[in-house]
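# sequence and predicted structure are below.
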Amino acid sequence: MSTTETAGKAVSTEFPFPPVATNEAMDRYHAIAAERPMTKMTMPFGGEVWAIHRSATAREMLGDGRFVREPFRTGERVVPYFVDFPDFLKTTMQFEDPPHHTKLRKLVQRSISPKRVKAIRDSAVEFANHLIDEMIAKGAPVNLVEDYAVALPVQMIANLLGVPPEDRPKFQKWSSATLAVANMSEEEVVANMTELVVYMMGLIEDRRKNPREDLLSDLANARDKDDSLTDGEIMPIALLLIVAGFDNTANFICTGVHSLLRNPDQLEIFLADPDGMAPTTVEEVLRHGRMAVADVVAGGSGLVPFVATEDVELDGHRIAKGEAVLIDPASANHDGTIVENDAVFDIRRSTNPHLTLSYGVHHCLGAPLARMEMQVGIAELFKRLPGVRLEGEAVVDTDNLVQPIVDLPVSW
């Protein structure tokens, strides 16, 4: 096992590393990033991949067009990852490369622009309060995941896509199965996905004939002939937005609430001005939230990998043609260079250049929507229920692709 001297003590630079106390994990991330820009890992699926530890190196890679995802999309390569990627995810836009990716992204960005997201913020506030009313009527304790954190982003993505209110229950049921690769049988996942795809294709066809003020209408009726999209192109966009648009966002909302409840000093700051503090709180939750609630942390995570199309030198390190590389956001967000005192959960940070939502052409397309939902979801909860408290430990599904919090029991 390799070690290095940091502040007069020996710190292991082994990577990945097993669960250790959070403070030790922070020391390890600093030492690893100081020693080398990346480490080769052997994944449970797909073989070897380089994991990048440094924020600057990660940004360099993400801005380099010589790294692509086409071999994963075509099935030429198995995605080197911690779980087996569902096939439907490999048909989505996140596995596309420029120039096709650029075309798709440009069209979708028109519909998920900060301006449109700002316009639907009031409806998010209204629905968040509706959910809080229902929780109060139901009575404590509640599972915040089921009763609040999932329902809010599902409503917002349904609004954005144009799913009619009467179809929301079945839309949520089908959508909830999209990433349940570990706790549903393959047959159940396929059945739910098939029903979702059939439903969405019907909705796309209707929006071509009867356009409305929603994302599917925008995509189905693109005005520029060169930018027109086929149904086969629109469907993967919708699927990606559904998956990223509620599953991850719900998890971040729970992480944010959990982080504040486990850090009373930060909760006190937040409660003094929930709306004013929500933007910087959300960025800190994205950067450090899971670390702020964990007693132990294991080293080794990653965003979706890329493949080098030729030999590339990054930060003095050679990546050979055909080798896979990914960003470990936990490492890059805690490499000791991007923010001061990065091991501390501090919701007042005004500058927070984390890579949790990636960067460059693959920066999360729904980031404006996700940020708004997180800000509204966390702020409205604490404004209405400032005495909210944990009623037990959070339960995390470690077998799932995104390792979501599946139970967060709270009272008030």
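Thanks, I have the structure now.

# use CA for all of it now, contacts and neighbours both
Noted.

# okay, now A330: neighbour count?
Counted with other C-alpha atoms under 10 Å, residues neighbouring A330 total 25.

# mind checking what secondary structure T4 has?
The three-state assignment at T4 reads strand, by DSSP: H, G, I helix; E, B strand; the rest coil.

# got a list of what it touches?
For T4, the contacting residues are 10-13, 31, taking C-alpha atoms under 8 Å, 6 or more residues apart in numbering as the criterion.

# just those now: which is nearest L62?
Ranked by distance to L62 (C-alpha to C-alpha), those are led by A31 at 23.1 Å.

# next, count neighbours for the closest one.
Burial measure for A31: 22 neighbouring residues, criterion other C-alpha under 10 Å.

# for A34, same thing?
The number of residues packed near A34 is 16, by other C-alpha under 10 Å.

# that one: which element?
Using DSSP states H and E, A34 falls within helix 22-35.

# whichever helix or strand comes after that helix: which residues count as buried?
Downstream of helix 22-35, the next assigned helix or strand under DSSP H and E is strand 38-43. The neighbour-count criterion (16 or more other C-alpha atoms under 10 Å) identifies 38-39, 41 as the buried residues of strand 38-43.

# ranges for the helices of the stretch 151-300 of the chain?
151-161, 168-176, 186-209, 215-220, 231-242, 249-262, 264-272, 274-293 (DSSP state H, counting those that start in this stretch).

# comparison target below:
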Amino acid sequence: MNIIQSDASVLPDLANRNETDIAIQIESLECVCLATEIAKPVVTSFGKMLKRPALFLRIKDRHGNAGYGEVWCNFPSAGATYRKNLLGEEIFSLVVGRNFHSPAECYSFLTSKLQVLKNQSGDIGAISQCIAGLDVACWDLIARRADLPIRKLFSRASDVVPAYASGINPDSALEQMESARELGFNQFKLKVGFGLGRDTTNVEVFAKSLLPDETFMIDANQAWDVANALNASQRFKQFSPLWLEEPICADRPTREWQTLKTSTTIPLAAGENFADKEAFHEALSADWIDVVQPDVCKWGGLTGCIEIGRQAVAAGKMFCPHSLGGGIALAASAELLAIVGGTGMVEIDSNPNPFREKIFTQRTHNGCLHLHDQPGLNIDESEVVRLFDT
């Protein structure tokens, strides 16, 4: 068997774990690709989600220990099948039967090994998402083998994480807010980017419907250029949103983000659509970002996102992992925030999604998730096994 040399720079800070505890050899990998129609589309400024797709993966070691991961595949929904094929045809053969000292080492190996394929194919996002999902599965396997929740592998992890309700659409904002409130949320994120007049009315009505202990955020989903973003932020600032998320395209030059930062009093949030570690480092070093939002199943997995999260918290930023997928992604996001800490919240989509609700069954109370102590991810394993075995 091939042994990959350890790379300490990508290994998160573990609590009293030796090399044997976190070593891994993957013997088998499986994927299940799912999709379901939804009665009410999930609306964003760039389009509508008419289906809820999901791509879950399961790995096993030679002793039969299992680990579960999820690959981001929301938009377009047809991309789930493509990512499943990428895993089966290009990635699984690179790791099956190979020994790694840790999941982080597996992540580092794949990131390096697949760089040429990223360049050649242009599929930077899809390949990064496959690596991220596999990384989550590796950490899940390690934790299940140790009979611990993933967060308990790390020092200073919390058992309670604040949470907020997201994905609140412009057409039914108050109804979604009330439904989320009944589920135990007290912080809510409203989508904008549907015309400044409509947005301003929605934001005003939404803000005035908050109870005294509640706050809200605004998500534009990359809707505007700088001029329109500045205009919108001037209109919205009187309502005191906690942050303004992705007002411009995620890959716009730093100078444009800095222009927004110096011209608005609303904190800026971004990160779910950053393509690599360098993008996070640039945003942090340029100091325009206030809320850092990587998606654990879209880029980085737990390995990469723990590193970024700790850097963000050390820089005094709010760390709020993004999540808009199935139950495995949400469980990984909650464990991530519990490990990193800080003043941030985990995102929970307020729109129906059977691949989330049946797998992640824990509910919010007084704006927080009190995480269970079951091994690995905080998921209903029997429900996931059923998806793989039917």
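Yep, it's here. Note that the structure is a prediction, hence the values are computed from the model and not measured.

# so what number do they get for TM-score?
The TM-score (TM-score structural alignment, normalised by the length of structure 2) is 0.26; 166 aligned residues with a C-alpha RMSD of 6.8 Å.

# returning to what we had before: with distance to S411 of structure 1 added, can I get the buried residues of strand 38-43 of structure 1 in JSON lines?
Compiled in JSON lines, the buried residues of strand 38-43 of structure 1 are given as follows (distance: C-alpha to C-alpha, whole Å):
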{"residue": "M38", "distance to S411 of structure 1": "43"}
{"residue": "T39", "distance to S411 of structure 1": "43"}
{"residue": "M41", "distance to S411 of structure 1": "42"}
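
# closest one to H100 of structure 1 out of the residues you listed, please.
Taking C-alpha to C-alpha as the measure, H100 of structure 1 sits nearest to M38 out of the buried residues of strand 38-43 of structure 1, at 29.4 Å.

# quick one: that closest one and S55 touch, right?
No: distance between M38 of structure 1 and S55: 10.8 Å, which falls outside the contact criterion (C-alpha atoms under 8 Å).

# now, the contacts of T4 of structure 1 that are in strands?
Judged by DSSP state E, the subset of these located in strands is 10-12.

# buried subset of those residues?
Buried residues within those, counting neighbours by 16+ other C-alpha under 10 Å: 11-12.

# name the helices or strands packed onto the strand ranked longest in structure 2?
The strand spanning the most residues in structure 2, taking DSSP E as the definition, is strand 28-44. Where contact means 3 or more C-alpha pairs under 8 Å, 6 or more residues apart in numbering; DSSP states H and E, strand 28-44 of structure 2 is packed against strand 47-60, helix 79-86, helix 381-389.

# give me whichever of those is most buried.
Neighbour counts averaged per stretch over these are highest for strand 47-60, at a mean of 22; criterion: mean count of other C-alpha atoms under 10 Å.

# could you check the angle that strand makes with helix 79-86?
30 degrees (axes from the mean of the first three to the mean of the last three C-alpha atoms, to 10 degrees).

# which residues touch the next helix or strand after strand 47-60 of structure 2?
In the C-terminal direction, the helix or strand that comes right after strand 47-60 of structure 2 (DSSP H and E) is strand 66-70. For strand 66-70 of structure 2, contacts defined as C-alpha under 8 Å, 6+ apart pick out 54-60, 133-142, 144, 297, 326, 328-329, 376.

# pull out the buried positions in stretch 186-194 of structure 1.
189, 192-193.

# now those in CSV, with distance to E205 of structure 1?
Rendered in CSV, the data for these read as follows (distance: C-alpha to C-alpha, whole Å):
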residue, distance to E205 of structure 1
V189, 24
N192, 20
M193, 18
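
# quick check, nearest of these to K118 of structure 1?
After measuring the buried residues of stretch 186-194 of structure 1 against K118 of structure 1 - C-alpha to C-alpha - the closest member comes out as M193, at 30.6 Å.

# disregarding residues adjacent in the polypeptide, which is nearest to K40 of structure 2?
Closest residue in space to K40 of structure 2, ignoring its immediate chain neighbours: L50 at 7.6 Å, by C-alpha to C-alpha, 6 or more residues apart in numbering.

# I'd assumed E37 was in contact with that neighbour.
Yes: taking C-alpha under 8 Å as the definition, L50 of structure 2 is a contact partner of E37 at 6.5 Å.

# name the SS class of A279 of structure 2, please.
Using three-state DSSP, the secondary structure recorded for A279 of structure 2 is helix.

# quick check: it vs A286 of structure 2, distance?
Distance of A279 of structure 2 to A286 of structure 2, given as C-alpha to C-alpha, to the nearest Å: 11 Å.

# quick one, which of the two is more surrounded?
When A279 of structure 2 and A286 are compared for neighbours, A279 comes out ahead with 16 against 13, by other C-alpha under 10 Å.

# how far away is that one from F236 of structure 2?
A279 of structure 2 is 27 Å from F236 of structure 2, by C-alpha to C-alpha.

# what of A126 of structure 2?
35 Å.

# repeat that for Y68 of structure 2.
Using C-alpha to C-alpha, one gets 41 Å for the distance from Y68 of structure 2 to F236 of structure 2.

# more neighbours: which of the two?
When Y68 of structure 2 is set against F236 and neighbours are counted by other C-alpha under 10 Å, the residue ahead is Y68, at 30 against 22.

# and the helix holding A34 of structure 1, what does it pack against?
strand 3-6, strand 9-12, strand 296-299.

# could you check the angle that helix makes with helix 274-293?
Using the same axes, to 10 degrees, helix 22-35 of structure 1 lies at 90 degrees relative to helix 274-293.

# burial check on the closest residue to P114 of structure 1 other than its chain neighbours, number of neighbours?
Sequence neighbours aside, P368 is the residue nearest to P114 of structure 1 in space, at 5.8 Å (criterion: C-alpha to C-alpha, 6+ apart). As a burial measure, the neighbour count of P368 of structure 1 was computed by other C-alpha under 10 Å and equals 17.
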